[in-house]
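[1] sequence and predicted structure, then a few things I'm wondering about:
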Amino acid sequence: MGWIVTLLVGGLIGWIASRIMNTDAQQGIIANVLVGIIGSALGRWFFGDVIGIGAAESAGSFSLVGLAFGVLGAVILIALLKVVGVFR
């Protein structure tokens, strides 16, 4: 059951981030899920461990704060992928 929730929340986070970064037309469902899951991990690491924001530990969880930090991490990931040339 945990994997299903992870996929659903990752897809939601990836979809929101792709809408913010205008890459929704280039991403499919699988890309949204991957960007959401990896972006949540990136958000947890960057905002929680590097910057030291304690609430960032909930990144990727199904709460408002968790979704916010997950989306921020996914936006950073999409920006990095745009620099590399994966997205235009």
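    In hand now; what should we look at? Residues are numbered from 1 along each chain as shown.
[2] okay, CA-based contacts and neighbour counts for the rest of this
    OK.
[3] how far away is Asn32 from Ile38?
    Counting by CA to CA, to the nearest Å, the gap from Asn32 to Ile38 is 10 Å.
[4] how about Ile51?
    Ile51 is 18 Å from Ile38, where distance means CA to CA.
[5] neighbour count winner among these two?
    Neighbour totals were compared for Ile51 and Ile38, and Ile38 leads with 19 against 10 (other CA atoms under 10 Å).
[6] show me the contacts for that one.
    Counting by CA atoms under 8 Å, 6 or more residues apart in numbering, Ile38 makes contact with 74, 77.
[7] beyond the helix or strand hosting it, next helix or strand please.
    Using DSSP states H and E, the element containing Ile38 is helix 29-43. As assigned by DSSP H and E, the chain's next helix or strand after helix 29-43 is helix 64-84.
[8] okay, pairing it with this:
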Amino acid sequence: MEGLGWIAAIIVGGLAGWIAEKIMKGDHGLLTNIVLGIVGALVLNFILTLIFGATLGGWIGQLIIGIIGACLLIWGYRAIKR
């Protein structure tokens, strides 16, 4: 996660994963929420950097990116699972 330390990335990732879980009506554990939030943010940051050359910075920006990225990961997992 751009501009955040490891502890902050875990906190923001966990929060983003939890919010995405509520939006997508999933039922995951704490560790899964943290992983979904962090991986979702990493993937979406990579995509945004490729397309626009920049991404959102700071806690709020990374939280938004993490939520969207985690929702996309949950959606993708469900699509493959079917």
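    Right, received. Where do you want to start? Computed from a prediction, not measured in an experiment: that's the story for all the values here.
[9] quick one on the thing from earlier: the helix holding Ile38 of structure 1 against structure 2, how far on average?
    Average distance, helix 29-43 of structure 1 versus aligned residues of structure 2 after superposition (mean CA distance after the TM-score superposition for structure 1): 0.4 Å.
[10] what's the spacing between the residue nearest to Asn45 of structure 2 when sequence neighbours are not counted and Ile47 of structure 2?
    With sequence-adjacent residues excluded and distances taken as CA to CA, 6 or more residues apart in numbering, Asn45 of structure 2 is closest to Thr55, at 6.0 Å. Distance, Thr55 of structure 2 to Ile47 of structure 2, by CA to CA: 9 Å.
[11] more neighbours, the two?
    Ranked by neighbour count (other CA under 10 Å), Thr55 of structure 2 and Ile47 place Thr55 first, with 17 against 14.
[12] which residues touch that one?
    Residues counted as contacts of Thr55 of structure 2 (CA under 8 Å, 6+ apart) are 45, 48-49.
[13] give the contact list for the residue nearest the centre of structure 2.
    Nearest to the geometric centre of structure 2 sits Gly66, at 2.6 Å (CA atoms, centre = their mean). By CA under 8 Å, 6+ apart, the contact list for Gly66 of structure 2 reads 12-13, 16-17, 37-42, 44.
[14] how about it, what's its partner in structure 1?
    Under the alignment (TM-score structural alignment), Gly66 of structure 2 pairs with Gly70 of structure 1.
[15] now do the contacts for the residue lying closest to that match once chain neighbours are set aside.
    Nearest non-adjacent residue to Gly70 of structure 1, counting by CA to CA, 6+ apart: Ser40, 4.0 Å away. The contact partners of Ser40 of structure 1, by CA under 8 Å, 6+ apart, come to 10, 13, 59-60, 69-74.
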